[in-house]
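Participant: here is a sequence together with a model predicted from it:
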Amino acid sequence: MSTTTPAAPATEAQRIAQVLVAPGERPKRSGPVSASLTYGWRALLKIKHIPEQLFDVTIFPIMMTVMMTYVFGGSIGAAVSGTEAGGDAVGAYVQWLIPGVFAQTLVMITMYTGLTLNRDISKGVFDRFRSLPTWRPAQLVGALLGDQVRYMIAGVIILVVGFVMGFRPEGGLNGVLAAFLLLLVFSFCLSWVWTTVALLMRTEQAAMGVSMFIMMPLTFVSNIFAPTETMPGPVRAFAEVNPVSTVVAAIRELMNGVYDPASLLMVLIYCAVLVVIFGPVSMVIYNRKS
């Protein structure tokens, strides 16, 4: 006479395994767009839980705009407008400065994308991401897309402060929106530079140092604060080929209602070059990083 031994109760791990391998249609694998948007949403949730990250996009733009206008506006504004130093020169300088500071603020904020990425990598978060069956670049693209919200917040703050200080773009709302869109595209492409730096550096402090070493000439040796015609020869030569100068010139034209295809095309060429060079380099380093 045979006896049957009662089966042992299934453990929690066995029950989960039975559900995971149950017959039926498997869920579809996420595509590049959905995966990138998911990681972008993660970047926004980090801002929600750590609102201090918005300090650089709120206080810094206001402080930079006010200081540059009322400290240097009288002297630089006189050179820009050809008037005597004083209230009229400051008013003229506001019209010149706001598009430049608008671009400078967003360009400088892109640097923090790489710093945040370096911090996540050092904590091992991206080691888990790379093990997931998703489109591999989505983890980097999503982080850059999430930061677009930070760029928009900073841009709106700069424009509001500028309007309060007397900035009146001749291009109207359409010109401002076109300039905003162009700058967001350039900021996204420039972020790939800081992504590469973040992946190359071992610590966040090292990434910050290298990023500032690159960022300072890009923003200050440009036409943001003064015309390139007033600069000495070598400095002027660098400022005129500086991609930030090209972007600022295009933004000033758009806000003044001038739509120059040559200027817009040059900005888009710079954007394409940045993505074509630093996008693949970032992915190679990311895939090989242990």
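Facilitator: Everything's here; your move.
Participant: CA only for contacts and neighbour counts going forward, please
Facilitator: Will do.
Participant: surely residue 175 touches residue 255?
Facilitator: Yes. In terms of CA atoms under 8 Å, residue 175 counts as a neighbour of residue 255; the distance is 4.6 Å.
Participant: so how far is residue 178 from residue 254?
Facilitator: According to CA to CA, to the nearest Å, residue 254 stands 7 Å off from residue 178.
Participant: next SSE after the helix or strand harbouring residue 127?
Facilitator: Using DSSP states H and E, residue 127 maps to helix 125-130. Going down the chain from helix 125-130, the next helix or strand is helix 138-165, by DSSP H and E.
Participant: next, the buried residues of the next helix or strand after that next one.
Facilitator: Next helix or strand after helix 138-165 toward the C-terminus (DSSP H and E): helix 172-200. Residues of helix 172-200 classed as buried by neighbour count (16 or more other CA atoms under 10 Å): 175-176, 178-180, 182-184, 186-200.
Participant: follow-up on the earlier one: any shared contact partners between residue 254 and residue 178?
Facilitator: Shared contacts of residue 254 and residue 178 (CA atoms under 8 Å, 6 or more residues apart in numbering): none.
Participant: what sits against residue 160?
Facilitator: Listed by CA under 8 Å, 6+ apart, residue 160 has no contact partners.
Participant: that one and residue 153, how far apart?
Facilitator: Per CA to CA, residue 160 is found 11 Å from residue 153.
Participant: one more structure, for comparison:
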Amino acid sequence: MLARVDRRLAASFAAIAIVATACAIGPKWLTPEPRPAPSPAQCQFRHGFAEVYGAIPDIVGDCVEDESDSPSGTDTQQRTTNGLLVWRRADGLVAFTDGSRTWVRAPDGGVYRRRNDERFTWEAVSQTEPPLRIVTPSEPVPTAVPTSERSGARPTPEPGSRRVTPEEIATSLATSGIAITGVTVLTADTDPTRMLGRAGSYVAKVVWRDVRAPDAEAAIELFPNLATLYARREQLEDVGRSAPAIAQHLFSSPSRLALVRVPRTLSSDQARAYEAWLARL
């Protein structure tokens, strides 16, 4: 009889000990762990958004959320670190805006840039929008290696791509077969614009003269990233539109992070020799 009582008392004490331990540990032991909230790193670009991101990754930036319906319910949108991606039901086009400029993926597959108060001829225009300037795109912006679908990771460099040095550029120009003279590698002290090496500007520059247009200087500028390259090209395009007399032929190489500027007095065929040289660089 005493043995049975002892066993019952031992069981009671064990139960009390378990409850006491649970109370000491707290509700975390008694209740399941809450699921962590999704982090921005888990978001992805898909379909048309992935294609635009793959073309201009440094402009779009990384995703901060997955795509969702717009507040109006008519479009699909996705916020990024640099702006907003939108798929528009009205014309089926995907666009990215940073608030003042818009990059639109055209029916031909190219990505074209315009101001927000403009529309391309192939874009739908809402009747509720204020009067807009209808423009015809000149050429697509330089793009990175295209991809079909990617997450928030940056694109891998194009196979064989690498940074070129100003000295390599000077040597390549001298043996290009183009009629040039006075090839010079500039430094921060010799750059007349004092832009070399400044934040948001080019990091190297080589200048020369084309003997067929000796009154104007030609140049190639190297940039730290695609965003800076695109911004510089846009700046020069704006200058050319506002002052056609000093407009230049512009050629970009995303893989080399380079921008070539040659005088507009050269014919298109003459200028394209520099485009071909840049592609071989």
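Facilitator: Looks like it came in fine. Since the model is a prediction, treat every value here as computed from it, not as a measurement.
Participant: what's the TM-score for these two chains?
Facilitator: The TM-score (TM-score structural alignment, normalised by the length of the second structure) is 0.26; 113 aligned residues with a CA RMSD of 5.4 Å.
Participant: what about the helices in the second structure?
Facilitator: 2-25, 27-30, 47-55, 57-60, 166-174, 226-242, 268-280 (DSSP state H).
Participant: let's have those in JSON lines, adding distance to residue 86 of the second structure.
Facilitator: As requested, these are exported to JSON lines (distance: least, CA to CA, whole Å):
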{"stretch": "helix 2-25", "distance to residue 86 of the second structure": "49"}
{"stretch": "helix 27-30", "distance to residue 86 of the second structure": "42"}
{"stretch": "helix 47-55", "distance to residue 86 of the second structure": "8"}
{"stretch": "helix 57-60", "distance to residue 86 of the second structure": "12"}
{"stretch": "helix 166-174", "distance to residue 86 of the second structure": "39"}
{"stretch": "helix 226-242", "distance to residue 86 of the second structure": "20"}
{"stretch": "helix 268-280", "distance to residue 86 of the second structure": "33"}
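Participant: out of those, the one nearest residue 150 of the second structure is which?
Facilitator: helix 47-55 (6.0 Å; CA to CA).
Participant: check which residues of the closest one are buried.
Facilitator: Under the neighbour-count criterion of 16+ other CA under 10 Å, helix 47-55 of the second structure has 48-55 buried.
Participant: list the buried residues for the helix holding residue 127 of the first structure?
Facilitator: Buried residues in helix 125-130 of the first structure (16+ other CA under 10 Å): residue 126.
Participant: ditto for stretch 231-243 of the second structure
Facilitator: Residues 232-233, 236-237, 240 are the ones in stretch 231-243 of the second structure that count as buried (16+ other CA under 10 Å).
Participant: on the three-state scheme, residue 212 of the first structure is what?
Facilitator: The three-state label given to residue 212 of the first structure by DSSP: H, G, I helix; E, B strand; the rest coil is helix.
Participant: what sits against it?
Facilitator: Contacts of residue 212 of the first structure by CA under 8 Å, 6+ apart: none found.
Participant: and stretch 211-219 of the first structure, what's buried?
Facilitator: Using 16+ other CA under 10 Å as the test for burial, stretch 211-219 of the first structure gives 211, 215, 218-219.
Participant: secondary structure added to those residues, as JSON lines?
Facilitator: Compiled in JSON lines, those are given as follows (three-state DSSP):
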{"residue": "211", "secondary structure": "helix"}
{"residue": "215", "secondary structure": "helix"}
{"residue": "218", "secondary structure": "helix"}
{"residue": "219", "secondary structure": "helix"}
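Participant: wait, which of those residues is closest to residue 243 of the first structure?
Facilitator: Using CA to CA, residue 218 comes nearest to residue 243 of the first structure of those, at 7.8 Å.
Participant: that closest one and residue 192 of the first structure: what is the separation?
Facilitator: On the measure of CA to CA, residue 218 of the first structure and residue 192 of the first structure end up 15 Å apart.
Participant: do the same with residue 206 of the first structure
Facilitator: Distance of residue 206 of the first structure to residue 192 of the first structure, computed by CA to CA: 17 Å.
Participant: likewise residue 213 of the first structure?
Facilitator: 16 Å.
Participant: hang on, the earlier thing: among the buried residues of helix 47-55 of the second structure, which one sits closest to residue 272 of the second structure?
Facilitator: Taking the buried residues of helix 47-55 of the second structure together and measuring to residue 272 of the second structure by CA to CA, the closest member is residue 55, at 23.2 Å.
Participant: and the closest one, how far from residue 258 of the second structure?
Facilitator: With CA to CA as the criterion, residue 55 of the second structure and residue 258 of the second structure are 17 Å apart.
Participant: same thing with residue 134 of the second structure?
Facilitator: Distance, residue 134 of the second structure to residue 258 of the second structure, by CA to CA: 30 Å.
Participant: so which of these two has more stuff around it?
Facilitator: residue 258 (23 against 14; other CA atoms under 10 Å).
Participant: what's the burial count for the closest residue to the more buried one other than its chain neighbours?
Facilitator: Leaving aside its sequence neighbours, residue 258 of the second structure sits nearest to residue 222 (CA to CA, 6 or more residues apart in numbering; 4.5 Å). Other residues lying near residue 222 of the second structure total 25 when counted by other CA under 10 Å.
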